[in-house]
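1. Pasting the sequence and the predicted coordinates here, then a few questions.
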Amino acid sequence: MQVGSSFAVAESGYLPSEKFDDDGRIKRTGTWKSATAHIITAVIGSGVLSLAWCFAQLGWIAGSITLALFSVITMYNSILLTDCYRSPDPVTGTRNYSYMDAVKSNLGPLQYKLCGIAQYGVLVGITIGYTTTTAISMAAIQRSNCFHKQGHEAGCHVSNNMFMVIFAVIQIILSQVPNFHKLSPISVVAAIMSFSYSLIGIGLSIAKIAEHGIAKTSLTGIPVGPNLSGMEKMWRTFSALGDVAFAYSFCFVLIEIQDTLKSSPPENKQMKVATAAGIMASTVFYMLCGVLGYAAFGNDAPGNFLTGFGFYDPYWLVDIGNICIVIHLLGAYQVLAQPLFGFMETSSKKKWPQNKLVTREYSLCGFELNTFRFASRASYVIVTTIIAMLFPFFNDFVGLLGAGTFWPLSVYFPIEMYISQAKIRKYSFTWIWMQILSLACLIVSLVAAVGSTRGLITSVESFKPFQSVS
């Protein structure tokens, strides 16, 4: 059975007008609580797993300051961005359905194109990173059981490729969820899972500290010496900055999340509450994971503190933690891929409006199906999985994604859009402050990108494609 668009249904009179919003689309029902769940799902991702390693590179002082600064900067720019959902007025203006629409409305077509390259490139990169991370966590479950049976000195090495294929099959099914508005249940489950594995990591760190005391740590991180040159210390520090930036990357889906909110109270007011709640909750968990993880492992902190086997026992709790990671990233993948899917499908409908393969919707047992949606999304999942098999490098890949995401999408575009929409006078105090903030964040992103790129090149030199092993 073919299902018409919301506009067609509204015009046909099949549904009462109160079922639709002011733009003719099905009435949005999201609240600040559901938006908070989306934000936590997007923010508390695989980035939390590397924070103990980041503290080992940065040390107590720089590590704590870096986390706090990234938190404040992300919240500040996110709050600016919430006022750009509607243009030109943040309460009564025309809706921008996506981050790119907001850029186009406020900054024009050229910056719209540049934003598209940055946003969708980063989204592709993150979904590749999530594929790698999920496979490593799946493999860690099998390895944990092996260590329990054969002892901690056993090799217990496992190929990651099979787990990447399993993840891809599940994602092809989940990808048939039509849009963001249908993702709330998945986001709620994913948010619960992210809290769960963070708490497990925190609990295991506390238990390790209680049993063995605080490990060898330093105010400045791993010291330069025979095992670490000054140059290598610098590269690792840069890469750690990229990891922290990645941990706070979510601005590029903020507008899409805001588009799920009901219009009363105003979307920007609800989204500010959701943003503050989501980022503060995430920061508390990040600080606990980073501080306690570093205290537990010290300068030997693994790149991923739940799959690097700093913890062996209780093995069943380590397994539960990794299961939570898998479930969370299944949902997080969808939260971050939906803007990309939406762009592909909207562009195709505009280009081929008469093509029934692209436009026709079918209803089967209550599910909405579309031939083009199934083929395009399945193809995307397959391609990103193959790339993940080629480049399965966790820390450096995460750092590079963070560096590529942070300045353009979390700082530059939100600031420039707000300046345009609020008509901030050039060279005023506010304008100068915002430009200094943007420049400082650009420098951080550049050094993080250099460090992560160098780490990737080093890893690629000794890696054989499709031979990823945990």
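-> That came through fine. Numbering: from 1, shown residues only.
2. make it CA atoms for all contacts and neighbour counts henceforth
-> Noted.
3. Can you tell me what sits against stretch 166-183?
-> Contact with stretch 166-183 is made by 28, 131, 134-135, 256-257, 260, 330, 334-335, 338, 342, 368-369, 373-374, 377-378, 381-382, 385, as judged by CA atoms under 8 Å, 6 or more residues apart in numbering.
4. Okay, and which of the residues you listed map to strands?
-> E368, L369 (DSSP state E).
5. just the buried members of the contacts of stretch 166-183?
-> 131, 134-135, 256-257, 260, 330, 334-335, 338, 342, 369, 373-374, 377-378, 381-382, 385 (16 or more other CA atoms under 10 Å).
6. what about the strands in this structure?
-> With DSSP E as the criterion, the chain has strands spanning 86-87, 94-95, 362-364, 367-369.
7. what residues are up against P408?
-> C115, A118.
8. what about the longest helix in this protein?
-> Criterion DSSP state H: the longest helix present in the chain is helix 109-150.
9. Does it pack against any helices or strands, and if so which?
-> Secondary-structure packing of helix 109-150 (3 or more CA pairs under 8 Å, 6 or more residues apart in numbering; DSSP states H and E): helix 99-107, helix 161-174, helix 315-351, helix 371-390, helix 394-405.
10. Nearest approach to A10 belongs to which of those?
-> Closest approach to A10 among the helices and strands packed on helix 109-150 (CA to CA): helix 315-351, 19.7 Å.
11. List the buried residues in the closest one.
-> Applying 16+ other CA under 10 Å to helix 315-351 flags 315, 317-319, 321-342, 345, 349 as buried.
12. try stretch 158-176
-> 158, 160-161, 163-165, 167-168, 171-172, 174-176.
13. and what of stretch 269-283?
-> 269-272, 274-283.
14. In a markdown table, list these along with distance to T217.
-> Formatted as a markdown table, the buried residues of stretch 269-283 follow (distance: CA to CA, whole Å):
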| residue | distance to T217 |
| --- | --- |
| K269 | 43 |
| Q270 | 42 |
| M271 | 39 |
| K272 | 38 |
| A274 | 36 |
| T275 | 33 |
| A276 | 32 |
| A277 | 32 |
| G278 | 30 |
| I279 | 28 |
| M280 | 26 |
| A281 | 26 |
| S282 | 24 |
| T283 | 22 |
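15. Now intersect the residues you listed with the helices, please.
-> Per DSSP H, these map to helices at 269-272, 274-283.
16. just the residues you listed now: which is nearest V358?
-> For those, the minimum distance to V358 (CA to CA) is 32.9 Å, reached by M271.
17. Second structure follows, compare the two:
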Amino acid sequence: MAAERQEDNRQAALEIPQGCEPQIDVDDDGRDKRTGTLFTASAHIITAVIGSGVLSLAWAFAQLGWLFGPAVLIAFSIITWFCSSLLADCYRSPDPVHGKRNYTYGDAVKAYLGVGKHRFCSLAQYVNLVGCTVGYTITTAISMGAIKRSHCFHRNGHEAACEESNTANMIIFAGIEIVLSQLPNFHKIWWLSIVAALMSIAYSTIGLALSIAKIAEGGDVRTTLTGVTVGVDVSASEKMWRMFQSIGNIAFAYTYSNVLIEIQDTLKSSPPENKVMKKASLIGVSTTTIFYLLCAVLGYAAFGNKAPGNFLTGFGFYEPFWLIDIGNICVAIHLIGAYQVFCQPIFHFAERWACRRWPDNSFLTAEQIVDIPLIGELPFSFFRLIWRTLYVILTALVAMIFPFFNDVLGLIGAVSFWPLTMYFPMEMHMAQAKIRKFSVRWTWLNVLSCVGVVVSVAAVCGSMQGLIQDLANYRPFNV
């Protein structure tokens, strides 16, 4: 009987028509099989979250003090983790495990909330993504310049006038990103995210070590429960604006919800993507919050109310200069990768729209397979080459015109945190779970959302005021 069954199976296999063999290299949506894991998703998240925001946290704590600084940071971390968990369930619709895939944040909003809110979401998301790429260009250029400045201070003394042009550094950074931007999608840059995540941990650790060393040196460092003192460090109005701006800086430090769906779209379908993404979000947010608290607390303890806007490039640290150099090299490498994490959704959106708008245009749709040494075969498109290059150049130009680290970061974080991290995940959760209006859960979710609106508006005002002050005596392309 066993032999007969084997023969029947062999005959059945021969009867399968050619070309109808089961496809084992594609997912349920017909796309290439996703290979992402908890490890790669966590790396993407850490890459996206631990960015230039960590460098401004000591300054933020100097404005808020020991009392409000940790409280605000922990509150943002809890809100980010909670809303990320809600958003992870929206990758598929209507069922979070077996429903239809939503490839982008905007697709999820459209599936759950309709076209009108989808347009609002898309505007908020892509403004934030563009802002992040501009912010990363600024930060990387500053870190590259800090390496040259540290050598200058080491040779000529700490009082030397060691100025460095950020414009040239931004051009170098843009050149690197133009090359990396030709990688087609997230699936091809998982290795870049892992390298970038390791770099973020490295420079955060270096900052911690330098802060501990500076604390051990002693010196006249003044810290307070409420931060910079009115009448001593700042005026009353300046104190208020700085507090608002620091809230925006902390909000920026937790920016990653706008790419969460895109990261989740890299995961294997088994185990369910939403469960893996929730674990990855917990790992990513927990890891970054620990680093953030350590960097902020020790940075504030080291510099007190005079903490620099960027504690690795503001030159509160001078020696050992080689360790400062390593830290800034790690910042540059990390942000080279983080730039790609944030710009890939922009590229995908624009290219998908263009192909749908002009499906018969061979310039937009044609691809060639190019064999690149050490990398392998990659699809190449002249349209991608031209448009992605122009995008990188544009963000570099904006960064050259507005190279203000704290103000730009605060403004980006303030504008995007409420709609992308709080409002849309909560609204989609209520639609998915069919939560009844004016029920207890509906009420407290909306109250939390309203608090987010107030905080975001205050942070926008603070960052705008700082930006206006900086622009008063600034000449573009001159630093």
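-> Right, received. Where do you want to start? It should be emphasised that the depicted structure is a prediction, and the values quoted were computed from it without experimental measurement.
18. dump the residue contacts of whichever residue in the second structure pairs up with A277 of the first structure.
-> Matched by TM-score structural alignment, A277 of the first structure corresponds to I283 in the second structure. By CA under 8 Å, 6+ apart, the contact set of I283 of the second structure is S42.
19. could you list every residue that touches the alignment partner in the second structure of L340 of the first structure?
-> Using TM-score structural alignment as the criterion, L340 of the first structure maps onto I346 of the second structure. Counting by CA under 8 Å, 6+ apart, I346 of the second structure touches Y126, L129, V130.
20. Between these, identify the one with the most neighbours.
-> Counting neighbours by other CA atoms under 10 Å, L129 leads the contacts of I346 of the second structure with 25 neighbours.
21. Is it correct that that one is in contact with Q344?
-> No - between L129 of the second structure and Q344 there is no contact under CA atoms under 8 Å: 9.4 Å.
22. Map L448 of the second structure across to the first structure for me.
-> In the first structure, L448 of the second structure lands on L437 (TM-score structural alignment).
23. Also M243 of the second structure?
-> Aligned by TM-score structural alignment, M243 of the second structure pairs with T237 of the first structure.
24. Equivalent analysis for V49 of the second structure, please.
-> Aligned partner of V49 of the second structure by TM-score structural alignment: V43.
25. OK, contacts around that match?
-> By CA under 8 Å, 6+ apart, the contact list for V43 of the first structure reads A247, Y248, S249, F250, I279, S282.
26. For the aligned residue in the second structure for the fourth one, give me its contacts.
-> F250 of the first structure maps onto Y256 in the second structure, with residues paired by TM-score structural alignment. Y256 of the second structure sits next to I45, A48, V49 when contact means CA under 8 Å, 6+ apart.
27. Please repeat the previous calculation with a cut-off of 6 Å.
-> Neighbouring residues of Y256 of the second structure by CA atoms under 6 Å, 6 or more residues apart in numbering: A48, V49.
28. Now do the alignment partner in the first structure of I79 of the second structure against P314 of the first structure, distance only.
-> Under the alignment (TM-score structural alignment), I79 of the second structure pairs with I73 of the first structure. Counting by CA to CA, to the nearest Å, the gap from I73 of the first structure to P314 of the first structure is 38 Å.
29. who has more neighbours, the two?
-> I73 (17 against 11).
30. For that one, give its distance to T66 of the first structure.
-> Distance from I73 of the first structure to T66 of the first structure, by CA to CA: 11 Å.
31. now do S205 of the first structure
-> 21 Å.
32. who has more neighbours, these two?
-> Neighbours per residue (other CA under 10 Å) separate S205 of the first structure from T66, with S205 holding more: 25 against 17.
33. List the contacts of that one.
-> Neighbouring residues of S205 of the first structure by CA under 6 Å, 6+ apart: L292, G293, A296.
34. what residue of the second structure matches up with the last one?
-> When the second structure is aligned by TM-score structural alignment, the residue opposite A296 of the first structure is A302.
35. From S56 of the second structure, how far off is the nearest residue to its match once chain neighbours are set aside?
-> Of all residues not flanking A302 of the second structure in the chain, I215 sits nearest, at 5.0 Å (CA to CA, 6 or more residues apart in numbering). Distance, I215 of the second structure to S56 of the second structure, by CA to CA: 18 Å.
36. which one of these two has more residues nearby?
-> Set I215 of the second structure next to S56 and count neighbours by other CA under 10 Å: S56 wins out with 28 against 17.
37. my read: the more buried one touches N310, true?
-> Yes - counting by CA atoms under 6 Å, N310 is a contact partner of S56 of the second structure at 5.0 Å.
38. burial measure for the aligned partner of P94 of the second structure in the first structure, as a count.
-> P94 of the second structure maps onto P88 in the first structure, with residues paired by TM-score structural alignment. Neighbour count for P88 of the first structure, taken as other CA under 10 Å: 17.
39. And for N185 of the second structure?
-> Using other CA under 10 Å, N185 of the second structure is surrounded by 18 other residues.
40. cool, and V460 of the first structure?
-> There are 14 residues near V460 of the first structure, going by other CA under 10 Å.
41. How much space separates it from A449 of the first structure?
-> Taken as CA to CA, the span from V460 of the first structure to A449 of the first structure is 16 Å.
42. And D319 of the first structure, by the same measure?
-> 33 Å.
43. and stretch 248-259 of the first structure, how far apart are its ends?
-> 21 Å.
44. Centre of the chain to it, how far?
-> Relative to its chain's centre, stretch 248-259 of the first structure lies at 10 Å (CA atoms, centre = their mean, to the nearest Å).
45. so which of the buried residues of stretch 158-176 of the first structure comes closest to E18 of the first structure?
-> So of these, ranked by how close each gets to E18 of the first structure (CA to CA), first place is Q176, at 27.6 Å.
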